[in-house]
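Novice: Whatever this is, show me its structure:
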Amino acid sequence: MPEGHTLHRLATSLRDAFAGDVVRVSSPQGRFAESAAQLDGHRLVEASSRGKHLFLDLEDVPSVHVHLGLYGKFAVHDRRGGEVPDPVGQVRMRLVSERSWADLRGATACETVTPEEHAAILARLGPDPLDPAADPLLAWERISRSKVAIGAMLMDQTVVAGVGNVYRAEVLFRHRLHPLRPGRTLRRGQFAALWEDLVVLLHDGVRDGAIRTLRPEHAAVAREASKVEGRRVRNYVYRRQGQPCLVCGATVRTEELQQRNLFWCPRCQPVFRSRAVV
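Specialist: The predicted model follows:
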């Protein structure tokens, strides 16, 4: 599933391609046809994202809310003065202007929303590390009171918006936190460092268009691991189960949590043992 940096980049691409233009909106697949007819011929004002949610604001009509889910794709193209090709496959929504065109396929959600519904979606989301106005204390208040594993809470979009399985696995490794450690056992300083790292990593993802989580001092060992594993190693533990940890050499493990796979190093991320006296 695309993570927050991908949606942020997509919102920027759509804004650059369509903002200020009158847009033709259609639904070649037909599932969005009624709403598309309502939006067709209006000017696109803004494209924005929060976490894994995308919003398109057009003049005088409801906004469009998109959640790509696991399989959604929203491809943006420059017309360069040429004709827009016929739709290929199941295109839920097509946008066309004088400058650009874009096709949305496979999204979990593609719907029009009123201002009140738009605000309600945002209100359900936790702070987004890509939002300069985000308040991380809102996430800390939830985490610090919960017995739920920190690995589950980071994936809960009502706690932190935009973090997916890759960022979850990698940021916990970078801070030597076992993914099954209860949230309430974290110290505030640990959470603050975790949040600050997420801000940096997601902004790096926006800049690079890819998730890269390796610190510079581990680049050489990652290059060697790439030769052995037959693919470029860009991360510490994500999808590296059964492979040696890049830092300590222990075997990276995996386990399912809430229908998603965890990845961690048992030596760098030891099981949390409370020092409290029972």
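Novice: For the rest of this, base every contact and every neighbour count on C-alpha atoms.
Specialist: OK.
Novice: How about residue 74, nearest residue that isn't a chain neighbour?
Specialist: residue 104 (4.3 Å; C-alpha to C-alpha, 6 or more residues apart in numbering).
Novice: Tell me the buried residues in stretch 225-237?
Specialist: Buried positions in stretch 225-237, judged by neighbour count with 16 or more other C-alpha atoms under 10 Å: 225, 233-237.
Novice: cool, and stretch 208-226?
Specialist: Within stretch 208-226, the residues scored as buried using 16+ other C-alpha under 10 Å are 211-214, 222, 225.
Novice: Could you also give me the structure for this second sequence? I'd like to compare it with the first:
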Amino acid sequence: MPEGHTLHRLARLHRRRYAGRPVAVSSPQGRFAAEASTVDGQVLRSAEAHGKHLFHDYGPHGIVHVHLGLYGTFGEAALPPAEPVGQVRMRMVGSTHWTDLRGPNRCELLGPEQVDVIRSRLGPDPLRRDAKPEAAFERISRSRTSLAALLMDQSVLAGVGNVYRAEILFRHGIAPDLPGRRLDPLQWKEIWADLVALMRIGARSGRIDTVDHADLPEVTGRAPREDRHGGEVYVYRRTGQPCLRCGTAVLHRELAGRNLYWCPVCQPS
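Specialist: Have a look, this model is predicted:
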């Protein structure tokens, strides 16, 4: 599932390509046809993200809410648009580019009140300027739940997914099973600042890189990571491989149906 930096990157791209001008909106697949006809030809006022949610604001005509889920993708190219291929839920055609949305978990036209309900259920987003990290820590500091689970709870912290969760815990030497209420306030401030910095890099580059300069392949001489997700990481999807800092085999287990990775030496219980 795409993490929050991907949605912010898309929002930035859609603002640049489509905002401030009329946009032709259609649903070649047909499942979004009625809603698409409502905003078709209207001016896209803005595009913004909150966590893993994307919102296209067409003013009085409504707000298109997209949640990509596990399989959703946007594909974009310069005009002219190609013939639709596959199940295109929503097509947007602007003055210079077009984009197709396929396979989202949600693609719906909402009113402002409905959008407010969605956002009220989300925790602070490290990539939003209006984020209040203290709200997340208030939830974390009262919970017996493991920090690894809390970081993935979108009502606690919006936008952090499996990769950032594993990497941020490693970078701060925190065991995944640490109860939230045992996290020190200073540790939380450092974690939040690190998430902001790492996710901003991800939003710019389109990939997740969490490895410090001293641990990069070109510095250490190790082989670059080969993974379809790209990016240099410490523990994510490196089960059994040596930790880049201490050489201990990276461990793996499932937590709440998601894969969890950590180094037992660098992240002692």
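Novice: thinking again about what came up before, with secondary structure added, can I get the buried residues of stretch 225-237 of structure 1 in a markdown table?
Specialist: Formatted as a markdown table, the buried residues of stretch 225-237 of structure 1 follow (DSSP: H, G, I helix; E, B strand; the rest coil):
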| residue | secondary structure |
| --- | --- |
| 225 | helix |
| 233 | coil |
| 234 | coil |
| 235 | coil |
| 236 | coil |
| 237 | coil |
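Novice: Let me know the closest of those to residue 251 of structure 1.
Specialist: If you rank the buried residues of stretch 225-237 of structure 1 by distance to residue 251 of structure 1 using C-alpha to C-alpha, residue 237 comes first, at 9.7 Å.
Novice: dump the residue contacts of the closest one.
Specialist: 169-170, 173, 245, 252, 263-265 (C-alpha atoms under 8 Å, 6 or more residues apart in numbering).
Novice: Helices - which of those residues land there?
Specialist: Mapping the contacts of residue 237 of structure 1 onto helices (DSSP state H) picks out 169-170, 173.
Novice: On the three-state scheme, the counterpart of the residue nearest to residue 74 of structure 1 in structure 2 is what?
Specialist: By TM-score structural alignment, residue 104 of structure 1 lines up with residue 101 in structure 2. Three-state assignment for residue 101 of structure 2 (three-state DSSP): strand.
Novice: what's the matching range in structure 2 for the strand ranked longest in structure 1?
Specialist: When structure 1 is parsed with DSSP state E, its longest strand is strand 42-50. Aligning strand 42-50 of structure 1 against structure 2 (TM-score structural alignment) gives residues 42-50.
Novice: now the end-to-end length of that stretch.
Specialist: Separation of the first and last residues of stretch 42-50 of structure 2 by C-alpha to C-alpha, to the nearest Å is 23 Å.
Novice: Can you give the contact residues for it?
Specialist: 4, 7-8, 11-12, 14-15, 18-24, 54-59, 61, 119, 122, 125, 128, 158-159.
Novice: Strands - which of those residues land there?
Specialist: Short answer: the contacts of stretch 42-50 of structure 2 in strands (DSSP E) are 22-24, 54-57.
Novice: TSV for the residues you listed, including neighbour count and distance to residue 71 of structure 2?
Specialist: Compiled in TSV, those are given as follows (neighbours: other C-alpha atoms under 10 Å; distance: C-alpha to C-alpha, whole Å):
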residue	neighbour count	distance to residue 71 of structure 2
22	18	28
23	21	25
24	20	24
54	23	15
55	22	18
56	22	20
57	23	23
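Novice: hang on, the earlier thing: right, and out of the ones in helices among the contacts of residue 237 of structure 1, which lies closest to residue 204 of structure 1?
Specialist: Among those, residue 170 lies closest to residue 204 of structure 1 (C-alpha to C-alpha), at 13.6 Å.
Novice: Structure 2: which residue goes with that closest one?
Specialist: Matched by TM-score structural alignment, residue 170 of structure 1 corresponds to residue 167 in structure 2.
Novice: residues touching that match, list them.
Specialist: Going by C-alpha under 8 Å, 6+ apart, residue 167 of structure 2 touches 210, 233-236.
Novice: count of residues packed around the closest residue to residue 240 of structure 1 other than its chain neighbours?
Specialist: Take residue 240 of structure 1 and drop its neighbours on the chain: the residue closest to it by C-alpha to C-alpha, 6+ apart is residue 252, 6.3 Å away. When neighbours are defined as other C-alpha atoms under 10 Å, residue 252 of structure 1 has 22 of them.
Novice: can you tell me which residue in structure 2 aligns to residue 252 of structure 1?
Specialist: Matched by TM-score structural alignment, residue 252 of structure 1 corresponds to residue 250 in structure 2.
Novice: dump the residue contacts of the closest residue to residue 151 of structure 1 other than its chain neighbours.
Specialist: Once flanking residues are discounted, residue 151 of structure 1 sits nearest to residue 179: 4.3 Å by C-alpha to C-alpha, 6+ apart. Residue 179 of structure 1 sits next to 149-152, 169, 172, 262, 264 when contact means C-alpha under 8 Å, 6+ apart.
Novice: now stretch 153-170 of structure 2, how far from the chain's geometric center?
Specialist: 9 Å (C-alpha atoms, centre = their mean, to the nearest Å).
Novice: mind checking the end-to-end distance for that stretch?
Specialist: Terminal residues of stretch 153-170 of structure 2 lie 18 Å apart, using C-alpha to C-alpha.
Novice: Stretch 225-238 of structure 2 now?
Specialist: With C-alpha to C-alpha as the measure, stretch 225-238 of structure 2 spans 10 Å from end to end.
Novice: And for stretch 229-238 of structure 1?
Specialist: Span of stretch 229-238 of structure 1 from end to end, C-alpha to C-alpha: 13 Å.
Novice: Quick check: the gap between the match of residue 252 of structure 1 and residue 142 of structure 2.
Specialist: 30 Å.
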